[in-house]
Each structure stands twice: as C-alpha cells, then as structure tokens.
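1. A structural model of the following input is requested.
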Amino acid sequence: MSFSFFKPRPKTPQEVVRTTKDSLLALDTATVVEVKALEKALEEVGRNLSTMRLMLCGDGESEPSTDQILQLTLEICNEDVIPLLVHKLHVFGWQARKDLVSCWSVLLKQQVDEKYSCVEYIENNLELLEFLVVCYDNKDAALTCGTMLRECIKFQTLAKYILESTSFELFFKYVELPNFDVASDAFATFKDLLTKHSKEVAEYLTSHYNEFFEMYEKLLTSTNYVTRRQSLKLLTDFLLEPPNSHIMKQYILEIRYLKVIMTLLKDSSKNIQLSAFHIFKVFVANPNKTHEIKIILAKNCEKLLDLLRSLVVGKGSEDEQFEEEKEMIMKEIERVSRFINRERG
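-> Model (predicted):
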C-alpha cells in the first residue's frame, strides 16, 4: 500500500486577508448566537492572525517575502481590515493579541510607492487612535492597545493628532489607574507622546499651556510615589528640551509651580528630591526672576539652604558637578535674600 503526502498550497496575501476579514466579521454574528459559535469564530481569527504573522515576520528559519508583505499591506488597507482588527481586539485571546501586535508593528512600517499605506489609512480614520486610547479602560486589552499606540506615535502625524485630541487628557487618569501594569503602560505611552516629536510637543504646549500644566500639577502632587517620581522625571525630560525653551521660561516665572517643586524638594524620597533639584535650580538661576519669586526664595532662605546642604548624590564626577551646581544655587538664594531684606529696609 502506498501513501501520498500532499503539502497544502500556501495561501496568497489576498486569500489571507479575505479569510481574516471573514473571520472578524463572523464575530458579530457569533456573539448574538451562542457561546460555541463565538469560540469557533475566535479560533478562526486566531488561526488567520497566526498565518498573517508568519507571512509578515517569517517563521524564524526563512525570511518573509518582501513582495508578499507589500501585497498583504495593500490588501489590508483596500479591504478595510484595520478597523475590524482594532475594534475587535478586546475579544481576542492572548495569543491572537500577541500575533496582532507583531503584525501591527510590521504593517505600519511598510512603504508602498513611498507611502506608509497603513499610516495613511489611519490618518483618514483617526477615530481608530481615539479608540485605542480609550481601550486603557479595558484591562484585558490595555497592554495590547498600548503597544499598538506606541507604534503609531512613532509617526509625527499620528502623534500630533493624539496630542491635540480630547482623548489625550485621559492619560492623566490612566497613569494613576489602580492596576500597576496598565498604569505603567499608560505612562510609557504618555512619555512617548511628550518626547518623541519635539516640534509637535512644543506646538501643543504653546497652545495648551494652562490646561496642560494644571493637569500635570496633579500628577506632581499625587499621593502615589511612583506617579510623583515618574512625572517629575518626565517633566525634566521634556521641559529642558531646546524646542521647549520658551515653555520653560514661562514655567519658571510661575509662583504656583515653584511652590510645587519646593514641596518635592522636601519629599521623603531622595530620588524625587534630586529630580526636583534639577528643575528648582532653573527657577533660581533664572536671571529674569519675578519680584514675587524672589520674595518666596528670601522668605524660605534658611529652610532651603538647610535642605540643599543635606542633599547629596554620591561619589564620582557626577557628584562633583552636582555639588558645584548646588553651591551656585545656594549662593544665589543668599544673594536674593540679602537684596529683598535690604529692600524691606
């Protein structure tokens, strides 16, 4: 008796996209029928996403075909599969979401005729970005959506849209969610939004200065240690960027923010104290300090000097630089204090 073994013909990109779309659409009918139908539909989605991942990323032994990747990218856009993937991902299983993330990263980077086809598709369907942001409220889908958002944020147009959308304000809530993993992921996305594209960030901060820093103050004064520490470090990262120099100049004229930073200088955490110092020194070293800021520094002169004397970094060249900066800041506080006291007579 002889046996013949036939290897199934590999699917074309068009077939992969069509079967993926059909399985995603089947989820709509399955959810209103019965549990078994839904399970079967989800299994089919999982298989199709696995096939798509292999076509886009290879199997570890052979490299994926460039032509097939480009065809698959075009088909996904032409067949409007992207909205289905985004809107249905919250019901996917763990492996399907993992495969989706792998596919998403590759798809966004693909250029067809010098255009990022999937990025352009999202630009024409920007509500997809807002949906991904809102998904942080769904703890099962949050980490998947966060990874997909950070891939989107690599592109200026998409990052700019999120910054200027009303959904951006949700990050001030998400970074303090009780689920640590979700809150940390949200902060990673929040950080990328404020640091990846300096020109767009500068434009956003210029036009939304008051509302942004009012919300940001709540993060700096949070009762959550991790939130305070991360927010303070991030503030240093984007405030001291050269394109944001005009924002920094405006920020260091604000008494309310000086008081916030002075409070953080007294924090029980040494890490927070040191991070606060790097912003505090800009307030003090500013040659254009307002009279009100000089009064605050003079009024708290002795307390500030005692605080700074107790603030140390450690050993090495970093410590030497820190001590030099600290000495300069202490002398400036003393100078301002003498000036204000003479003025008062």
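2. make it CA atoms for all contacts and neighbour counts henceforth
-> Noted.
3. can you map out the strands along this protein?
-> For the chain, the strands defined by DSSP state E occupy 111-112, 115-116.
4. Could I get those strands in JSON lines, plus columns for distance to residue 170 and mean neighbour count?
-> Below are the strands of the chain laid out as JSON lines (distance: least, C-alpha to C-alpha, whole Å; neighbours: other C-alpha atoms under 10 Å):
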{"stretch": "strand 111-112", "distance to residue 170": "32", "mean neighbour count": "14"}
{"stretch": "strand 115-116", "distance to residue 170": "28", "mean neighbour count": "14"}
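5. what about those strands, which gets the closest to residue 181?
-> With C-alpha to C-alpha, the closest approach to residue 181 among these belongs to strand 115-116: 31.3 Å.
6. Now the second one, please; I'll put the structures next to each other:
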Amino acid sequence: MSFFFKPSRPKTPQELVKAIKDSLMGLDTKTVVEVKALEKALEEVEKNFVTMKLMLSGDGEVEPNMDHVSQMTLEICKEDVLALFLHKLPIFGWEARKDLVHCWSILLKQKVGSTCCCVRYMENHSELLDFLVVCYDNKDIALNCGNMLRECIKYPTLAKYILESPSFELFFKYVGLPNFDVASDAFSTFKDLLTKHATAVSEFLTAHYDEFFEQYEKLLTSTNYVTRRQSLKLLSEFLLEPPNSHIMKRYIAEVRHLKIIMTLMKDSSKNIQISAFHIFKVFVANPNKPRDIKVILAKNHERLLALLYNLSAGKGADDDQFEEEKELIIKEIERVSQLPNLES
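-> The predicted structure is shown next:
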C-alpha cells in the first residue's frame, strides 16, 4: 500500500506575514530557562525569514511575483512587523540577521502605487531610526544595523530626521570606537548622512553650524590617524558641495579652523598633508579674507612657505595641476606677508 502526500500549499503574503509576526511575538514569552523553547522559536523565525526572502527576491530561477511582494509589503507595515524586526534583532541568529538585512532594502524601495510604504512607516515611527543609530553600541548587531541605516539614509526624509535628531551627535563617538570594524561602519554611515542629500545637509549645517563644527574639530584633532584622515577628506567633500557654499565661506573666514588645517599640514602622514593643503588653499585663495586670517598667514608665512616648498603631490595625483596651485598659493602668501598694517 503506497501513500501519496500532497506538498504543502505555499503561504499567501498575508499568511506569511502573520506567521512571521507570530514567531517574532513568540520570542517574548520565552525565558532563559526555556532554552529549548527559545531555540525552537528562533528556528521558526529563521525559516519564515527564508520564505520572506524567496517571496521578495525569487530563488535565482523564478522571478518574484510583484503582486505578492506588494501585498506582503503592505501587510508588514499594517501589522507593525517593521518595528518587530528591529526590536527583536539582537535575539536573532547570524543567518536570520543576514536575511533580514537583505529583505530590508527590498522592502524600503518597494512602491505600492506611488508610495514607498515602508519609508512612510519609518517616517511615522522615527524612533526606529534612533534605535538603529544606538545599535552601534552593541557590537554584535552594529554592522547589521549600519547596513539597514544606510538603506534608510537613501531617502531624504529619513536622512533629514537623523541629522536633526539628538542621536546624530552619537556618531562623533561611534567613529572613534576601539572596534575598528564598528568604527569604520559608523564612519560610512556618517559620511552618507553628510553627502547623500546636499539640500538637507545645507539646512542642517546652517541651523547647527557652531555645535557641528565644535564636534568636528575633535575628529580633525583626534590622536587616531584613521579618524583624522577620514574626517579631513570628508570635510572637503561636503564643504565643496554647491549648496554649502555659504557654509564654506563662513568656515574659511574663521581663524580657529585655519589653525587646525595648518597643524594638519604638518602631520607626519603625507596623505593628511595633501588633504589639508586642498582645504588650506581655499582659505588662502579667498578674495575676501578677513583681516584675522591675513594676520595669521603673514605671521606664519616663513614656516608655511617652507612647508609648501617641500610638499609634493601624492601618488596618482596630477603633478602639473598640483604644482600650479601650489605656486599660486605661495605667491598669495608672499603678497599677504608684505601688506602694511597687519600687526596684531
């Protein structure tokens, strides 16, 4: 006598979301004593995440059914499953976290009609963005959360919220964490926040100029070489963005900033010297240099000229252009040093 078993019917998007939600909620009722029960619940979560991943991105041979993807995306928002994903993340195993990060980017960009409903959900539950930021304090999930955060930052409204949130200030701590991988990941996120959406960044810097640059100074003067080098390179990237031209004009008019850049030009690292020069030349070339800036340039002109004469372009750089720029800067410093009435 033979038995034939019908394969189980694939879950509908609604059924899958319910199964995911139930398995995530099931983690709440488990205590440390019930280790086996917790393991079983985590296995259920992992299994559901694999199914979710297949529904969202297909299996490499069969393309995803976009109607199913839309239905599942809507259901995930309606049932507050996005919030559960984040709050339960620290409990998940490695595979489940990896699958969730993969699904996260697909869910965020999925449009239902003309609306990215997961982005809308995050806009309406902005505390989840703060949660992702503070996860850098947990090295076990920091890299997962960093990936998810950078996916969020692709959307202007979400990036703007993080910039203006008190949690943004935490990045000045995270980029200097002793764990190199976590610090590097945090810097990648920090960089995206300051470079992805020029208009939002310009508004933020305009409103928070003093507080921001007071904190940024600490990065530029850090004892950590990587922090100094990365923050100096990033500074030139966002200052030179056209919407930030008014920020740059303000920055290059302040003596305290010039002094930091001049110090960095004496750094033992050739890379830092070159990066500092590219910001220093903007101070010097500024046709509207304040008197205080001229005084500093004049007082230090001998040391500055000695530094510049010994400075050469880095590997792969355009030597001719570099030498041309250097010559113009040297001439301008010499001119300023001969101006009358610059005694401080």
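7. Including distance to residue 216 of structure 1, could the strands of structure 1 go into TSV?
-> Listed next are the strands of structure 1 as TSV, based on distance: least, C-alpha to C-alpha, whole Å:
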stretch	distance to residue 216 of structure 1
strand 111-112	37
strand 115-116	34
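8. out of those, nearest to residue 135 of structure 1?
-> Residue 135 of structure 1 lies closest to strand 115-116 among those, at 24.5 Å (C-alpha to C-alpha).
9. The closest one against structure 2, how far on average?
-> Mean deviation of strand 115-116 of structure 1 relative to structure 2 after superposition (mean C-alpha distance after the TM-score superposition for structure 1): 0.6 Å.
10. List of residues touching that strand?
-> Outside strand 115-116 of structure 1, the residues that touch it by C-alpha atoms under 8 Å, 6 or more residues apart in numbering are 108, 109, 110.
11. now for the strands of structure 1, which one comes closest to residue 62 of structure 1?
-> For these, the distance to residue 62 of structure 1 is smallest for strand 111-112, at 21.7 Å, taking C-alpha to C-alpha.
12. Next, count neighbours for residue 206 of structure 2.
-> Neighbours of residue 206 of structure 2 under the rule other C-alpha atoms under 10 Å: 14.
13. Around the residue lying closest to it once chain neighbours are set aside, how many other residues sit close by?
-> Spatial nearest neighbour of residue 206 of structure 2, chain neighbours left out: residue 247 (7.0 Å); criterion: C-alpha to C-alpha, 6 or more residues apart in numbering. As a burial measure, residue 247 of structure 2 scores 19 neighbours (other C-alpha under 10 Å).
14. likewise residue 216 of structure 2?
-> 16.
15. Pull the contacting residues for it.
-> Residue 216 of structure 2 touches 172, 231, counting by C-alpha under 8 Å, 6+ apart.
16. Same question for the one 3 residues further on.
-> Taking C-alpha under 8 Å, 6+ apart as the contact definition, residue 219 of structure 2 lies against 172, 227, 228, 231.
17. again with residue 139 of structure 1
-> 179, 182.
18. what's the answer for residue 279 of structure 1, then?
-> In this structure, residue 279 of structure 1 makes contact with 236, 261, judged by C-alpha under 8 Å, 6+ apart.
19. per the alignment, it corresponds to what in structure 2?
-> Aligning on TM-score structural alignment places residue 279 of structure 1 opposite residue 279 in structure 2.
20. What is the end-to-end distance of stretch 70-88 of structure 1?
-> For stretch 70-88 of structure 1, the first-to-last residue distance is 24 Å (C-alpha to C-alpha, to the nearest Å).
21. and residue 10 of structure 1, how many neighbours?
-> Residue 10 of structure 1, neighbours per other C-alpha under 10 Å, totals 10.
22. I meant to write residue 281 of structure 2 there.
-> Neighbours of residue 281 of structure 2 using other C-alpha under 10 Å come to 17.
23. Likewise for the one 5 residues further on?
-> When neighbours are counted by other C-alpha under 10 Å, residue 286 of structure 2 registers 12.
24. Without its sequence neighbours, what residue ends up closest to it?
-> Closest residue in space to residue 286 of structure 2, ignoring its immediate chain neighbours: residue 252 at 7.8 Å, by C-alpha to C-alpha, 6+ apart.
25. tell me the contacts of the one you found?
-> So residue 252 of structure 2 contacts 258, 282, 283, 286 (C-alpha under 8 Å, 6+ apart).
26. I'd like the residues you listed laid out as a markdown table, including distance to residue 81 of structure 2.
-> Output for those, formatted as a markdown table (distance: C-alpha to C-alpha, whole Å):
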| residue | distance to residue 81 of structure 2 |
| --- | --- |
| 258 | 50 |
| 282 | 50 |
| 283 | 51 |
| 286 | 53 |
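27. Just the buried residues from these, in ChimeraX please.
-> The ChimeraX command for the buried members of those (criterion: 16 or more other C-alpha atoms under 10 Å) is given here:
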select :258,283
